[in-house]
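Trainee: here is a sequence together with a model predicted from it:
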Amino acid sequence: MRLLHTSDWHIGRTFHGQDLLGDQEFVLSALADLAAENEVDVVVIAGDLYDRAIPSAEAVQVATRALDRLRRTGATIVASSGNHDSAPRLGAFSAFLAAGGLHLRTSVGEVGEPIMLADRAGPVAVYALPYLEPELARIPLGVPGRPGHQAVMAAAMDLVRADLATRSAGTRSVVAAHAFVVGGTAGGSERSIAVGGVESVTADVFDGIDYVALGHLHGAQKIGERMRYSGSPLPYAFSEAGHHKGAWLIDLADDGAVTDRWLELPVVRPLSLVTGSMQELLDGYPDLTGHYLSVVLTDAVRPVEPMRRLRERFPHALTVSWEPPARVVDAATDHEVAGLTDEDVLAEFLLQCRGSSASPSEQTLLDRSLAADRLLEAAA
C-alpha cells in the first residue's frame, strides 16, 4: 500500500502580517499533483489542517478545495486534528464524509477505532490519533491524576494495540499522531504544547506499529526506521529558510516493511535573511526582489522610515531591525561628568547610546530644550 504522509498545513496562518492563503492553496494543489503522479492509495494528514480553532471562511474554502483535489486523485484521505485545530469543528459531519473517502478522527473516544483499508496483500489498519491534551484526554482514556503527554499517549497506544490484537493475522498498522517525540528537532514556528505537563513523548510508546506518521514539528525528519515527521508544506518562520518542504511517500510492503521517498514541494516564495546598510541593500541584491525578507540594518544611525524605503525595492520585505556596529566608548566617571557642561553631557550620552553625535536638526532641538530649562530655573 502506498501512503503520502503530510501534516501541519496551518491553513489561514499569516507570516509577519502577510496573508499566506494564496501560497497555501498553490502548494497544496502541488501536493495533490504528487499524489496523482505517484498513484497514492492513502493520504495521511497528521494534524493541524488549520492554524486556529475558528478558521476564517476563506481558510475553510482553501481547505475544502485542497481536500477535494486530493480525493479526486482516487486516494483515501485520513486526517486527524492537531493542537491548532478545533476538534469538534473539524470533526463535524465526519460520518457522512467517511462515505466519500475522507476519514476525520478528532475524538479521544475513537483512538482505538481504525480506518480499515486493504490491498492485494490484505488489511491495513490506520489509527489516526487526534492531539491529546492531557487534562482533557485523561478522563476518557482512564488515566488517573494529573498526567503529562507521555501518560495519555501511552494509554491511547494501549487501546490501539488492544484493537490490533483482535484483527486477523498479518494485518499491517499505521498510526498518525500529533506530538513532540523525543529526538525530534523543532523548526521554530511550532506552538508549544507544554500545557498539562512535559510536552514530549518517547518513541518507544509507538512500539509494534509498522509506520508512524507524525505531525507537530515543522521540519521533515526521521525518528528511527518506522517513524517520520513530514513537516509543514510551507516555511512559517525565517528559522526555516533552509528547509526543503515536501511529503513522505511511504510504501508499506506485504510484510509491513517500510520504504520511503521524499517528494519535494515547489517553493512559492523563498525566505532570505540579509544584513547590511540601507544603501547597500537599495543598491544591490537584485535576486532578492521576489523573496520574503528579514532585514538587519547596520547603519551607524537609525535610518528614517526603513520599511517604506525597503519595500520600494523589495516589495516582500516583512521584518526589519537595526543593529549598528559595536562602538567602544569609555563611560565618563562621576568626576569627569561633574566638570562637563549640560551640552557636553548630552553629547556624551548620545555617543555612548548610539555611537554618533547629534545631527544639526537634533542639535537645534537640544539647544532649545536646554535654553527653556535654564529659563525655568531662573524663574524659580
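Mentor: Noted; the coordinates are in hand. Predicted, not measured: the structure shown is a model, and the values here were computed from it. Numbering: from 1, shown residues only.

Trainee: only C-alpha atoms for contact and neighbour calcs from this point on.
Mentor: OK.

Trainee: now do the helices in the stretch 201-350 of the chain.
Mentor: Applying DSSP state H, counting those that start in this stretch to the stretch 201-350 of the chain gives helices spanning 278-283, 306-313, 334-338, 342-354.

Trainee: okay, pairing it with this:
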Amino acid sequence: MKLLHGSDFHVGLANYGREVEEFGRSFDAFVDTAIANAVDLAVASGDTFHGRRPGPKELRIVAAATRRLVNAKIPLVLSTGNHDGMATIADPDSQTLGWLDAMQLDGVYVGIRPMVIIVPGIAAVSVLPYAHKRAVDDPGLTLRERTDESSRILEESIAELSRRMTTFDDIDHPYVRLPRVFVGHLTTESASLGAEAAMQMGWDTTVDPAVFDPFDYAALGHIHVGQQVSPKAWYAGSPDVHGFGEEADDKRFLLVDVERGRDPIVTILPTSPRPLIRRVVSAAREWTEVDEPFPEGAVVELRLRPSGKMDARVARDLVDAMRKRGALFVQTVVEEPEQVRSRSRALEAEAPVTDQVDAWLATQDAPESTKARAREIAVRALSVQ
C-alpha cells in the first residue's frame, strides 16, 4: 500500500508579506503529489488549518483540494491538531473539521474523535485527535502530575486503538492483511523540536514512541521538523517555513510503502517553500556588503547594529535596496548601541550563557531531547552580541 503523508499545512496563516493563498498552495501541492504518485491513501496528520475559525477563503481552498482527491478516487484521512482542534475542551462536536466530517464525502475520513477507520481494501487506520492536557482538569494535581497523567491517558488511548485492531488477527477475518496505520497530532519523547521548542517546554503531553510498535506506520504531526522517531513512526513536518527558526529545516512530504508486519519504506519528497534569510549589518561595515542578490521573493530579517545613532533614512534605503535585489518582505530589528553594550556587560558580569541556560533547564520537567533543542535555541539567542 502506497501512502502520502503530509502535516501542519496551517492554511489561513499569513505573515511576512505572504498571503493566505501561499499556505493554501501547500495543501494543493499535497493533493497534486498524491495524484501524481497514484497513491492508495493520503494522510494529513493535523493542523490543516491555522485557526479554529477558518474564513471563507481558507475553507474554499481546502474544500476544492479535497474534491480533487475525491474525483481521483484517492481516500483521505485527516486528524485534527492543536490549531484546528476543539473550540471547547472535551467536546468533539466543536472540532474545526467537523463541517468536513458532516459532508460525508466518499473516501474522506475525518478523525474528530478517537476511532478505527477501515479504508476498504487499503488499510485499517487508527486516528487520535490532538489531546490537550487541560482535559485533565484536576486542581488537586501539580502541573507535573497533571502532565504525567495526561501522558498516561494518551498512551492508553493509543494502546486501546491498537487493541481494537487485534480483533482482525483471526486468519479468517477480512481485515487480517490490511496494513495498520496510526494518525495523530502529538509530541514524542524523542522528537527533535524546531522553533516550537520553547512553546513545548513543560506544556505538551508527550508519549514514548514505542507505543506505535504494534502499527505498521505511524503518521505523526505537530512537530514542524520532519524526522523519524522510531522504526514505525515519522513526523512529516510542515511543508512551509512558518517563521524564523525554521529557515534551515528541510521541508517535505513523505511517500510511504506500507505492508502488514514490515517496517515502512519512506521516501522523502522535498517541497519548495519561500526562503527566509537573516542578515546582520553594523555601521562599521560597508552597506555594499549586503549587495548580494536574494532568491526571488525571499523574506529577510535585517538586524541593524549601528555604532551610533542611526538615521532612519539609512535603514529605509537599505530595506529598499534589499527589495530591489529580490526580497519580498524585509523585517527590520534595530539594536540601540547602549542596549548592545548593556547586554554585553551583563553577560560578562554573570555566569556564562550556557551555565545560565543549563541551570534553568534543570528546573524544567521535559524530555532530555526537548531540553537539548531548547538549550541550543536559547544559547544562540542569548549569545547575540
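Mentor: Now that the structure is in, tell me what you want to look at. Keep in mind it's a predicted model, so treat the numbers as computed, not measured.

Trainee: now the residue lying closest to Ala87 of structure 1 once chain neighbours are set aside: how far from Leu271 of structure 1?
Mentor: Closest residue to Ala87 of structure 1 apart from its sequence neighbours, by C-alpha to C-alpha, 6 or more residues apart in numbering: Thr106 at 5.0 Å. Distance, Thr106 of structure 1 to Leu271 of structure 1, by C-alpha to C-alpha, to the nearest Å: 33 Å.

Trainee: so for the two, which sits in the more crowded spot?
Mentor: Thr106 (27 against 23; other C-alpha atoms under 10 Å).

Trainee: distance check, Arg316 of structure 2 against Glu368 of structure 2.
Mentor: Arg316 of structure 2 is 44 Å from Glu368 of structure 2, by C-alpha to C-alpha.

Trainee: and Gln339 of structure 2, by the same measure?
Mentor: For Gln339 of structure 2 relative to Glu368 of structure 2 (C-alpha to C-alpha), the value is 33 Å.

Trainee: closest one to Phe26 of structure 1 among the helices of the stretch 201-350 of structure 1?
Mentor: helix 306-313 (24.0 Å; C-alpha to C-alpha).

Trainee: mind checking the longest helix of structure 1?
Mentor: helix 360-379 (DSSP state H).

Trainee: would you mind listing the buried residues in that one?
Mentor: Leu366 (16 or more other C-alpha atoms under 10 Å).

Trainee: other SSEs contacting it?
Mentor: If contacts are counted by 3 or more C-alpha pairs under 8 Å, 6 or more residues apart in numbering; DSSP states H and E, helix 360-379 of structure 1 sits against no helix or strand.

Trainee: please enumerate the helices of the stretch 1-150 of structure 1.
Mentor: Counting by DSSP H, counting those that start in this stretch, the helices of the stretch 1-150 of structure 1 are 21-37, 57-72, 87-90, 94-98, 134-141, 149-165.

Trainee: quick one: closest of those helices to Pro303 of structure 1.
Mentor: Using C-alpha to C-alpha, the nearest of the helices of the stretch 1-150 of structure 1 to Pro303 of structure 1 is helix 21-37, at 31.5 Å.

Trainee: mean deviation of that closest one from structure 2?
Mentor: Here the mean offset of helix 21-37 of structure 1 against structure 2 after fitting is 1.9 Å, by mean C-alpha distance after the TM-score superposition for structure 1.

Trainee: next, the angle helix 57-72 makes with that helix.
Mentor: 10 degrees (axes from the mean of the first three to the mean of the last three C-alpha atoms, to 10 degrees).

Trainee: Met322 of structure 2 pairs with which position in structure 1?
Mentor: Matched across to structure 1, Met322 of structure 2 falls on Phe314, judged by TM-score structural alignment.

Trainee: run a quick neighbour tally on that match.
Mentor: Phe314 of structure 1 has 21 nearby residues by other C-alpha under 10 Å.

Trainee: do the same with Ala248 of structure 2
Mentor: Neighbour tally, Ala248 of structure 2, other C-alpha under 10 Å: 13.

Trainee: same check on His173 of structure 2?
Mentor: Neighbours around His173 of structure 2, by other C-alpha under 10 Å: 10.

Trainee: am I right that the residue nearest to Ala87 of structure 1 is in contact with Leu90?
Mentor: Yes. Between Thr106 of structure 1 and Leu90 there is a contact under C-alpha atoms under 8 Å: 7.1 Å.

Trainee: now for the two: what residues contact both?
Mentor: Ser81 (C-alpha atoms under 8 Å, 6 or more residues apart in numbering).

Trainee: can you say which of the helices of the stretch 1-150 of structure 1 is nearest to Leu265 of structure 1?
Mentor: With C-alpha to C-alpha as the criterion, Leu265 of structure 1 lies closest to helix 21-37 of the helices of the stretch 1-150 of structure 1, at 6.7 Å.

Trainee: buried ones in that closest one?
Mentor: So helix 21-37 of structure 1, judged by 16+ other C-alpha under 10 Å, has buried residues 21, 24-36.

Trainee: reformat the residues you listed as a markdown table; add distance to Arg13 of structure 1.
Mentor: Listed next are the buried residues of helix 21-37 of structure 1 as a markdown table, based on distance: C-alpha to C-alpha, whole Å:
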| residue | distance to Arg13 of structure 1 |
| --- | --- |
| Leu21 | 8 |
| Gln24 | 9 |
| Glu25 | 12 |
| Phe26 | 14 |
| Val27 | 14 |
| Leu28 | 14 |
| Ser29 | 17 |
| Ala30 | 19 |
| Leu31 | 18 |
| Ala32 | 20 |
| Asp33 | 23 |
| Leu34 | 23 |
| Ala35 | 24 |
| Ala36 | 26 |
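
Trainee: and of the residues you listed, the nearest to Ser189 of structure 1?
Mentor: Distance to Ser189 of structure 1 across the buried residues of helix 21-37 of structure 1 (C-alpha to C-alpha) is lowest for Gln24, with 15.8 Å.
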